[in-house]
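Peer 1: make a model of this:
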Amino acid sequence: MFWISKYGFTHLSYKAVYSFQSLRLFVLFRIVDPFMHFLFFATLASALVGSDYLNFVVIGNIAYYTCHTMIINFMNMFRMERRFGTLELNIASPTPTLYIIIRKAIVPLLDGLFVFGVGILIGRWLFGISFPLSEIGNLLVLFVITLFSVLCFSLLFACVSLLFSNVNLFLNLALAVFQVFCGVNFSVTLLPNSLEFFSRLLPLTHSIEALRTIYGIEAFSVYSLLMKEFIVGICYLVLSLILVSVMEKAARKKGALLKSI
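Peer 2: A predicted model of the protein is given here:
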């Protein structure tokens, strides 16, 4: 079976991304690490501005940590492909490259789903952030659109990462940009107009505002925010498809993607 076979595509993709982890260690890491991340920022916010601001920060960091996980997974997947020489095999395969990438995206997608669910549970049981059962439909729609938007950006970022021999610097810069400009710990409306405009071009910004609205922390139009997030995701998807197509044609023409790396 596709999902449970030891030699199935999903299982092999999982082993490629998490070759150093067992399933037990993966589950443990995905619970302890987000727990410490949320606890740190919640404690910092409470110490600086009081506990009334705690829910605002925790909800923002739940969305951010999901995005953080997916970006790292996608980039690592492409980096491992290049390191072990299988990137060229994907290009040479008769199967469309985009189809291969989409199938491999199942693992980061499931990982993001797990992290988001864990974040919601930690917010409920550790910080007492009540889960809005009446808004569960909107929450599911938000989750799907957010993962789509972040997945499209992750694909674009992973493709760009192939242009550099060491992507850790760019990864840290990208995560820092998301942390500051997506309204994770404060509202983007506090930014100057030019920077707020930039933040609206990033995935996650509208999703964080929508998630806080669902939890009753902010008052925006959820559907308007989700539509904007979906449009942002479509734009990144188009850019990703163009970049994948250009890189594939260059690889087929030169016989290698980037000989200098």
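Peer 1: C-alpha only now, for contacts and for neighbours.
Peer 2: Fine.
Peer 1: for Asp111, see how far away the residue sitting nearest the centre point of the chain is.
Peer 2: Most central in the chain under CA atoms, centre = their mean is Cys67, positioned 2.6 Å from the mean C-alpha point. Here Cys67 is placed at a distance of 10 Å from Asp111 (CA to CA, to the nearest Å).
Peer 1: one step back: which residues does the residue nearest to the centre of the chain contact?
Peer 2: 112, 147, 150, 204 (CA atoms under 8 Å, 6 or more residues apart in numbering).
Peer 1: can you do 6 Å?
Peer 2: Going by CA atoms under 6 Å, 6 or more residues apart in numbering, Cys67 touches no other residue.
Peer 1: next one: it from His206, what distance?
Peer 2: 13 Å.
Peer 1: now do Ile101
Peer 2: 26 Å.
Peer 1: try Ser221
Peer 2: 10 Å.
Peer 1: these two: which has the busier surroundings?
Peer 2: Neighbour count, other CA atoms under 10 Å: between Ser221 and His206, His206 has more, with 28 against 12.
Peer 1: the more buried one: which element?
Peer 2: helix 205-214 (DSSP states H and E).
Peer 1: run this one through as well so I can compare:
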Amino acid sequence: MNALSRWYGIVATASRIGFRELVTFYTWRTWVFGWFLRLIAQVVFFGTIGLLSGSEERVRYLAVGNAAVVVCIEAMVVITTTVRERGQGTLALQVAAPADFALTYLARGAYCLLVGIVSSTGVFAAAAMIFRLSMPFPQVLLVPFFLALAGCSAYGLGTAVGALVLRRPGLQWLALNTGYMSLMTFCGVNVPVDHWPAPIAALAELLPLTHALQALRDLLAGAPASTVLAGLGCEALVALAWTALGVVLLERAVAGERRRGTIELSA
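Peer 2: Okay, the predicted model is just below:
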């Protein structure tokens, strides 16, 4: 019980610091009328391509896919956290603290995931209204859960990539943009996964979003519960695998910095 209380305290404190950082970047006005509006515009752009094709089903496919990938875009912002910690001079303090660094890192950037779930859900609702998409009720109420699972997978991937760019701060934005664009391209957002050659399609099965998005499409299409749950189970395994890899890479990266005596260097 003492260990659980200690972990809870670490997670709560680190998360609170992360959210405090968020509110220094945005006010509610700049977030709603700046960032959130930009996300809606992105989904409308791709949905409009579906309108040009004259296919209602294509509009639905593009709108749902691009609304779902929003949570991955925001969750993968965690890639920039390690570099920002070095630049602010707080990375050394976190490593020196009597708490597991990987745990504080995951909790510190949790706002990226939580805000991503809110953004993606809001964009999904806006897209459904703008394109007048019919949604099955009450199944549509489960959409945030599917988005949350996809976001967890992307957060794990972002943690792994963030560990890799720890010593190469100049690559952080390239890594972030390449990461989420890869998910948009290969994971069934705009074209089905089986559109790609077999090796790429096989790789997509190991990436975040692929299984959660297909499960979401199955849910909205009225597929059997067993089919939907199978997709969610696969996404959960992908999330666990990427998170575990991210923690291992992060701990190794920090250990390497400590061994070289360079962890105190700013970006």
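Peer 1: just give the TM-score of the two.
Peer 2: TM-score for the superposed chains, counting by TM-score structural alignment, normalised by the length of structure 1: 0.86, backed by 253 aligned residues with a CA RMSD of 2.5 Å.
Peer 1: re the thing from before, aligned partner of the residue nearest to the centre of structure 1 in structure 2?
Peer 2: Cys67 of structure 1 maps onto Cys72 of structure 2 when the alignment is built from TM-score structural alignment.
Peer 1: just the buried residues of the strand or helix carrying that match, please?
Peer 2: In the assignment (DSSP H and E), Cys72 of structure 2 maps to helix 56-75. Buried residues in helix 56-75 of structure 2, counted by 16 or more other CA atoms under 10 Å: 58-75.
Peer 1: can you name the element that comes right after that helix?
Peer 2: helix 79-88.
Peer 1: how big is the offset of that following helix relative to structure 1?
Peer 2: Once the two models are superposed, helix 79-88 of structure 2 sits on average 1.9 Å from its counterpart in structure 1 (mean CA distance after the TM-score superposition for structure 1).
Peer 1: identify the residues contacting that helix?
Peer 2: 91, 158, 162, 166, 169, 172, 266-267.
Peer 1: give me every residue that touches Ser13 of structure 1.
Peer 2: Lys104.
Peer 1: for the counterpart of Tyr26 of structure 2 in structure 1, grab the count of nearby residues.
Peer 2: Mapped onto structure 1 by TM-score structural alignment, Tyr26 of structure 2 lines up with Gln21. Residues lying near Gln21 of structure 1 (other CA under 10 Å) number 13.
Peer 1: elements contacting the following helix or strand past the helix holding His206 of structure 1?
Peer 2: Per DSSP H and E, the first helix or strand lying C-terminal to helix 205-214 of structure 1 is helix 222-254. In terms of contacts (3 or more CA pairs under 6 Å, 6 or more residues apart in numbering; DSSP states H and E), helix 222-254 of structure 1 is packed against helix 136-161, helix 205-214.
Peer 1: which residues in structure 2 does helix 222-254 of structure 1 align to?
Peer 2: The aligned range for helix 222-254 of structure 1 is 228-260, by TM-score structural alignment.
Peer 1: once aligned to structure 1, how far is the matching stretch on average?
Peer 2: Per aligned residue, stretch 228-260 of structure 2 averages 1.4 Å (mean CA distance after the TM-score superposition for structure 1).
Peer 1: tell me how far Gly50 of structure 2 lies from Arg260 of structure 2.
Peer 2: Distance from Gly50 of structure 2 to Arg260 of structure 2, by CA to CA: 53 Å.
Peer 1: between the two, which has more neighbouring residues?
Peer 2: Gly50 (20 against 9).
Peer 1: what about Ile136 of structure 1, distance to Leu211 of structure 1?
Peer 2: Shown here: Ile136 of structure 1 relative to Leu211 of structure 1, a distance of 11 Å by CA to CA.
Peer 1: likewise Cys67 of structure 1?
Peer 2: From Cys67 of structure 1 to Leu211 of structure 1 the distance is 14 Å (CA to CA).
Peer 1: same question, Phe84 of structure 1
Peer 2: 39 Å.
Peer 1: ok, those two, which is more surrounded?
Peer 2: Shown here are Phe84 of structure 1 and Leu211; by other CA under 10 Å, Leu211 has more neighbours (24 against 9).
Peer 1: what lines up with that one in structure 2?
Peer 2: Under TM-score structural alignment, Leu211 of structure 1 pairs with Leu216 in structure 2.
Peer 1: so how many other residues sit close to the residue lying closest to that match once chain neighbours are set aside?
Peer 2: Closest residue to Leu216 of structure 2 apart from its sequence neighbours, by CA to CA, 6 or more residues apart in numbering: Phe146 at 6.4 Å. By other CA under 10 Å, the residues close to Phe146 of structure 2 number 22.
Peer 1: equivalent analysis for Val193 of structure 2, please.
Peer 2: 21.
Peer 1: show the contacting residues for it.
Peer 2: Val193 of structure 2 neighbours (CA under 6 Å, 6+ apart): 187, 201.
Peer 1: what does it align to in structure 1?
Peer 2: Per TM-score structural alignment, Val193 of structure 2 is aligned with Val188.
Peer 1: distance of its match relative to Phe181 of structure 1?
Peer 2: Separation of Val188 of structure 1 from Phe181 of structure 1 (CA to CA) stands at 7 Å.
Peer 1: repeat that for Val118 of structure 1.
Peer 2: Distance from Val118 of structure 1 to Phe181 of structure 1, by CA to CA: 24 Å.
Peer 1: comparing those two, which residue is more hemmed in?
Peer 2: More crowded of Val118 of structure 1 and Phe181, by other CA under 10 Å: Phe181, with 24 against 19.
Peer 1: show me what contacts the more buried one?
Peer 2: Residues near Phe181 of structure 1 by CA under 6 Å, 6+ apart: Ser199.
Peer 1: repeat the analysis, applying 10 Å as the threshold.
Peer 2: Neighbouring residues of Phe181 of structure 1 by CA atoms under 10 Å, 6 or more residues apart in numbering: 175, 187-188, 191, 195-202, 204-205.
Peer 1: ok, Ala210 of structure 1 next?
Peer 2: Ala210 of structure 1 touches 138-139, 142, 204, 216-226, 229, counting by CA under 10 Å, 6+ apart.
Peer 1: ok, 6 Å please
Peer 2: Contacts of Ala210 of structure 1 (CA under 6 Å, 6+ apart): Val222.
Peer 1: and the gap between it and Val144 of structure 1?
Peer 2: 13 Å.
Peer 1: any idea how far Leu44 of structure 1 lies from Leu126 of structure 1?
Peer 2: Here the criterion is CA to CA. By it, Leu44 of structure 1 lies 16 Å from Leu126 of structure 1.
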